[in-house]
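Novice: prediction below, plus the sequence it came from.
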Amino acid sequence: MTKLRLAIVGAGPAGIYAADLAIKAEKAFDLSIDLFERLPAPYGLVRYGVAPDHPRIKGIISALRDVLDRGDIRLFGNVDYGTDITLEDLKKHYNAVIFSTGSILDAPLVIPGIDLEGSYGAAEFVSWFDGHPDVPRTWPLEAQGIAVIGNGNVALDVARMLVKHPEDLMPTEIPANVEEGLKSSPVTDVHVFGRRGPMQVKFTPLELRELGELRDVDMILHDEDFEYDEASKTAIATNKQVMVIDKVLNQWRQRETGKASRRLHLHFYARPHEVLGEDGRVVGFRWERTEPDGEGGVRGTGEFREVPVQALYRAVGYYGSPLEGLPFDSARGVVPNREGQVLDGDEIMPGVFTTGWIKRGPVGLIGHTKSDAMETVGHVLRSQADWWTPEHPDEASVPALLASRGVQFTTVDGWHALDAHELALGEAVGRTRIKVVPREEMTAISRA
């Protein structure tokens, strides 16, 4: 019987869902799947891109773990595509490959002063507080006033982590270095800016509600932002999610303020104009007041405002990274594709597929990732005529290749060992988990 040897590069939700769907799909051939992940641990942005005080979202890991624990999918962690293994290597060992590498970089924000010291991308900060092994252990938390640019869930995650008292994070899995860093922060005011109105935000009601539950933090809103135009009124009347957001924000407007030690300011109709600097460092943020344009967008009013801040975080979206041997759309930060089939110009690249954010861009939730993977997997299974013919299809050849190159790869069993170690670290101090951060330590524990 024909056998499909399938490689999947990226062991986040997109890659694991693709593997699971391929295993469960009806097919007239055998299938074996190997997952390659550049980090020693699996789960991608669910482990390293979700704020640690989101246990409900972290629960997704349980479902992903169930897939890996079945034993019908191999995991090779700590393997860097393009360095430890290449596209030519994959062609020699597999019939096809799906790339599910996600989008881990910050999308650019092109305004004057954005490169000043004290101006950061949200993605890197999220990686730091989530204990990503490839970012520095320390973070410069020295500002009393901070600006966060963006009106999506990542912007709210960043704002919440900056303004939340660190002792309230202790039930979570934050690493020890993050705990120490947040304890040293002198922050008093965090300002979140969105260029459109409060009824056009991109964050979810759940994410918004969590902001209002912060201890010793005042929520500061401005009445001028709540003079709704007809489009906003229609959105409230016709969209349940918008209606909930309206209700939550207006409840906050009624709250008494002035007694908390920290404040979270929400600014709407604020288009970024310039990051103000002095001696090469951030000292303020200037924005232009906008107004509805009557067509669902906004236009500038010519009125500019400023706020003194000493740090700024841009949370205006994620951006994908180029992959060796594959075409790349630098405008969108994705691998060009047609329904997951990678395109080189107008031609489909045989045997090469993509799914997740590197396929469609950094939009959508977990549900989109599953449907995305289903579309891609369907094309993989139906394209048997275009599969590669590998020279070394035997499964033992892959670990032998990695070992011959000195790659200290990790496995599912290794992840179980690391998982148990982190849980034990947490249990010793009355917490659920404490993440191990250094890559070398993660790898050593996983390979022991």
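Specialist: On my side now, so go ahead.
Novice: drop to CA atoms for contacts and neighbour counts, all remaining ones
Specialist: Will do.
Novice: give the contact list for the residue nearest the centre of the chain.
Specialist: With distances taken as Cα atoms, centre = their mean, Gly49 lies nearest the centre of the chain, 4.1 Å away. Gly49 makes contacts with 123, 126-127, 130, as judged by Cα atoms under 8 Å, 6 or more residues apart in numbering.
Novice: give me the buried positions along stretch 402-418.
Specialist: By neighbour count, with 16 or more other Cα atoms under 10 Å as the criterion, the buried positions of stretch 402-418 are 402, 407-412, 414-418.
Novice: please apply the same query to stretch 434-444.
Specialist: The neighbour-count criterion (16+ other Cα under 10 Å) identifies 434-437, 439, 442-443 as the buried residues of stretch 434-444.
Novice: the stretch 301-448 of the chain: strands as residue ranges?
Specialist: Under the criterion DSSP state E, counting those that start in this stretch, strands of the stretch 301-448 of the chain are mapped to 311-314, 318-319, 337-338, 341-344, 347-354.
Novice: please state the offset of the first one from the chain centre?
Specialist: Strand 311-314 sits 17 Å away from the centroid of its parent chain (Cα atoms, centre = their mean, to the nearest Å).
Novice: and it, what does it pack against?
Specialist: The elements that strand 311-314 packs onto, with contact taken as 3 or more Cα pairs under 8 Å, 6 or more residues apart in numbering; DSSP states H and E, are strand 119-121, strand 145-149, strand 281-292.
Novice: got the contact list for the following helix or strand past the second one?
Specialist: Read it as strand 145-149. Beyond strand 145-149 in the direction of the C-terminus, DSSP states H and E gives the next helix or strand as helix 153-163. Counting by Cα under 8 Å, 6+ apart, helix 153-163 makes contact with 51, 122, 125-126, 148-149, 182, 187-192, 202-204, 207-208, 211, 217, 262-264, 314-316, all of which sit outside it.
Novice: about what we covered before: out of the helices and strands packed on strand 311-314, deepest packed?
Specialist: Burial of these is given as mean neighbour count (mean count of other Cα atoms under 10 Å); strand 145-149 ranks first at a mean of 26.
Novice: ok, and here's another one to check against it:
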Amino acid sequence: MRDLRVAVVGAGPAGIYAADILTKEHDGAHVDLIERLPAPFGLVRYGVAPDHPRIKEIIKALHRVVGRDRIRFLGNVEYGVDLKLDDLRRHYDAVIFATGAISDRELDIPGIDLPGNHGAADFVSWYAGHPDVPRDWSLDARQVAVIGAGNVALDVARMLAKPADEQLSTEIADNVYQGLKANQATDVHVFARRGPAQIKFTPMELRELSHSPAVDVIVHPEGFEIDEASQRAINSNKGTRLMVDTLLKYLEAEPTGAEHRIHIHLCHAPVEVLGAERVEGLRTERTELQGDGTVRGTGEYVDTPVQAVYRAVGYLSSHLPGLPFDHQAGVMTNDRGRVLDLDDVPLAGLYVTGWIKRGPIGLIGHTKSDAAETIASLLADLDGLPRPEVSDPDAILKHLADRGATVVDADGWSRLDAHELALGQGQGRERIKVVPREEMIRAAGPTEE
């Protein structure tokens, strides 16, 4: 097979898996991982709560890929700013877009624009130390609503309820610790539209809610509904069974009198955020199961006093300049990873993988199989791929330098990584994450002699 130079735009798990699979499947493939942040790993680094270190074990495997021969990391390089689509086409045989999903999906209910409404993705980016979000976050609400039935909703609820000092063993950045230290929340209400067998929590995430002695988890009996379809799901799926068992334990447990409480409300659909000048409450409609996993409204409404609302109803990918995009589905139009134009014709040499390909669903294992499908499509197209105009693999570095981009390569990332580890060791912790972009770039730079 011919030699192959591929740009992968996005160095999260999806992009790294694509680079890994391609270089294993094709001995002549060389990949540039192009990432807009100075650090790789995407939502594994910036979408996981700091008190989940075991989930971040995946970083160790991703780190090995980034440092491998025939894979080159080009961090702090933004598509659409430092590089255009034409630039990539000139320098590479093919381009794989793996930019993920980092924005919040909207929730169209009255009052959602009142001050005190927040997107969960924005909050996650803040507490995960993302360099491109504000350093401060107002946490003055004593009663908070979290809308959503997935793991992100649980992460948000746990971070709002758990005392800040319990985070000091993690990589939490100082500005995040100080913000959480000032948190006034005592009661966090999580609302799910469907019943206990339909929610998308994972058992591990659900059990972790009660790991803090300062937090009581209260499952409210109203809406704890198990119909025949729910029972079939419980009987046939171990994860569903474990999740429902955990909810039942919370339902039956006596509160300990802890100073913080996480309330889980099932079969409650949000219909309006209440308030005049800012959030004062959340109105939900009681729902009932219809026997097929879906629910319908009952016409019974409940008002819960809250001063802040976090919507955790899904992530959304962003439209990339010069490329087709399905705004309703929030994905780049594609067929098995081949990017399609408006007439559903494949665009030669352009591919997509990860959440921007299939939507923000699935776990790490899905991401790997998704990347494998995209690489299979690329390799099947290999003989028909147009040759790049520029043959020198280092020409892209000169192009970026001429654009004024400060590129963080794999050595630079290793220096930044070592710097964060050293900061942590100074306080008896594994790592302390560096937040400001300029500080990240400075730490990634060559050490002065």
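Specialist: Thanks, I have the structure now. This one's a predicted model, so the numbers in the text were calculated from it and none came from an experiment.
Novice: about what we covered before: for Lys27 of structure 1, which of the helices and strands packed on strand 311-314 of structure 1 is the nearest?
Specialist: strand 119-121 (44.1 Å; Cα to Cα).
Novice: what about that closest one, how far off from structure 2?
Specialist: On the superposed models, the aligned residues of structure 2 are on average 0.3 Å from strand 119-121 of structure 1, with distances taken as mean Cα distance after the TM-score superposition for structure 1.
Novice: what's Phe226 of structure 1 aligned with over in structure 2?
Specialist: In structure 2, the position corresponding to Phe226 of structure 1 is occupied by Phe224, as judged by TM-score structural alignment.
Novice: pretty sure its match sits against His268.
Specialist: No: with contacts defined as Cα atoms under 8 Å, Phe224 of structure 2 does not count as touching His268, sitting 10.4 Å away.
Novice: residues contacting stretch 322-342 of structure 2, please?
Specialist: Judged by Cα under 8 Å, 6+ apart, the contacts made with stretch 322-342 of structure 2 from elsewhere in the structure are 85, 316-319, 344, 346-347, 350-353, 355-359, 373-374, 377-378.
Novice: buried subset of those as a PyMOL selection?
Specialist: The following PyMOL command selects only the buried members of the contacts of stretch 322-342 of structure 2, with burial defined by 16+ other Cα under 10 Å:
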select buried, resi 316+317+318+319+346+350+351+352+353+355+356+357+358+359+374+377+378
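Novice: out of the contacts of stretch 322-342 of structure 2, which are inside helices?
Specialist: Assigned to helices by DSSP state H, the following of these qualify: 85, 355-358, 373-374, 377-378.
Novice: now the helices and strands packed on strand 311-314 of structure 1 as JSON lines including distance to Pro108 of structure 1?
Specialist: Listed next are those as JSON lines, based on distance: least, Cα to Cα, whole Å:
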{"stretch": "strand 119-121", "distance to Pro108 of structure 1": "8"}
{"stretch": "strand 145-149", "distance to Pro108 of structure 1": "12"}
{"stretch": "strand 281-292", "distance to Pro108 of structure 1": "17"}
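Novice: deepest-packed of the strands of the stretch 301-448 of structure 1, please.
Specialist: When the strands of the stretch 301-448 of structure 1 are scored by mean count of other Cα under 10 Å, the highest mean neighbour count falls to strand 311-314 (a mean of 25).
Novice: give me the mean deviation of that one from structure 2.
Specialist: Once the two models are superposed, strand 311-314 of structure 1 sits on average 0.4 Å from its counterpart in structure 2 (mean Cα distance after the TM-score superposition for structure 1).
Novice: give me the neighbour count for the equivalent of Phe304 of structure 1 over in structure 2.
Specialist: For Phe304 of structure 1, the aligned position in structure 2 is occupied by Tyr301, per TM-score structural alignment. Tyr301 of structure 2 has 16 neighbouring residues, counting by other Cα atoms under 10 Å.
Novice: against Val146 of structure 2, how distant is Tyr301 of structure 2?
Specialist: If you measure Tyr301 of structure 2 against Val146 of structure 2 using Cα to Cα, to the nearest Å, the figure is 17 Å.
Novice: between the helices and strands packed on strand 311-314 of structure 1, which one is closest to Gln310 of structure 1.
Specialist: With Cα to Cα, the closest approach to Gln310 of structure 1 among those belongs to strand 281-292: 4.9 Å.
Novice: now the closest one, how far from the centre of its chain.
Specialist: The mean C-alpha position of strand 281-292 of structure 1 is separated from the chain mean by 26 Å, Cα atoms, centre = their mean.
Novice: and it, what does it pack onto?
Specialist: In this structure, strand 281-292 of structure 1 packs against strand 270-278, strand 298-308, strand 311-314, with contacts taken as 3+ Cα pairs under 8 Å, 6+ apart.
Novice: between strand 270-278 and the longest one, find me the angle.
Specialist: Note on geometry: by axes from the mean of the first three to the mean of the last three Cα atoms, to 10 degrees, strand 298-308 of structure 1 and strand 270-278 are set 30 degrees apart in direction.
Novice: many thanks, have a good one.
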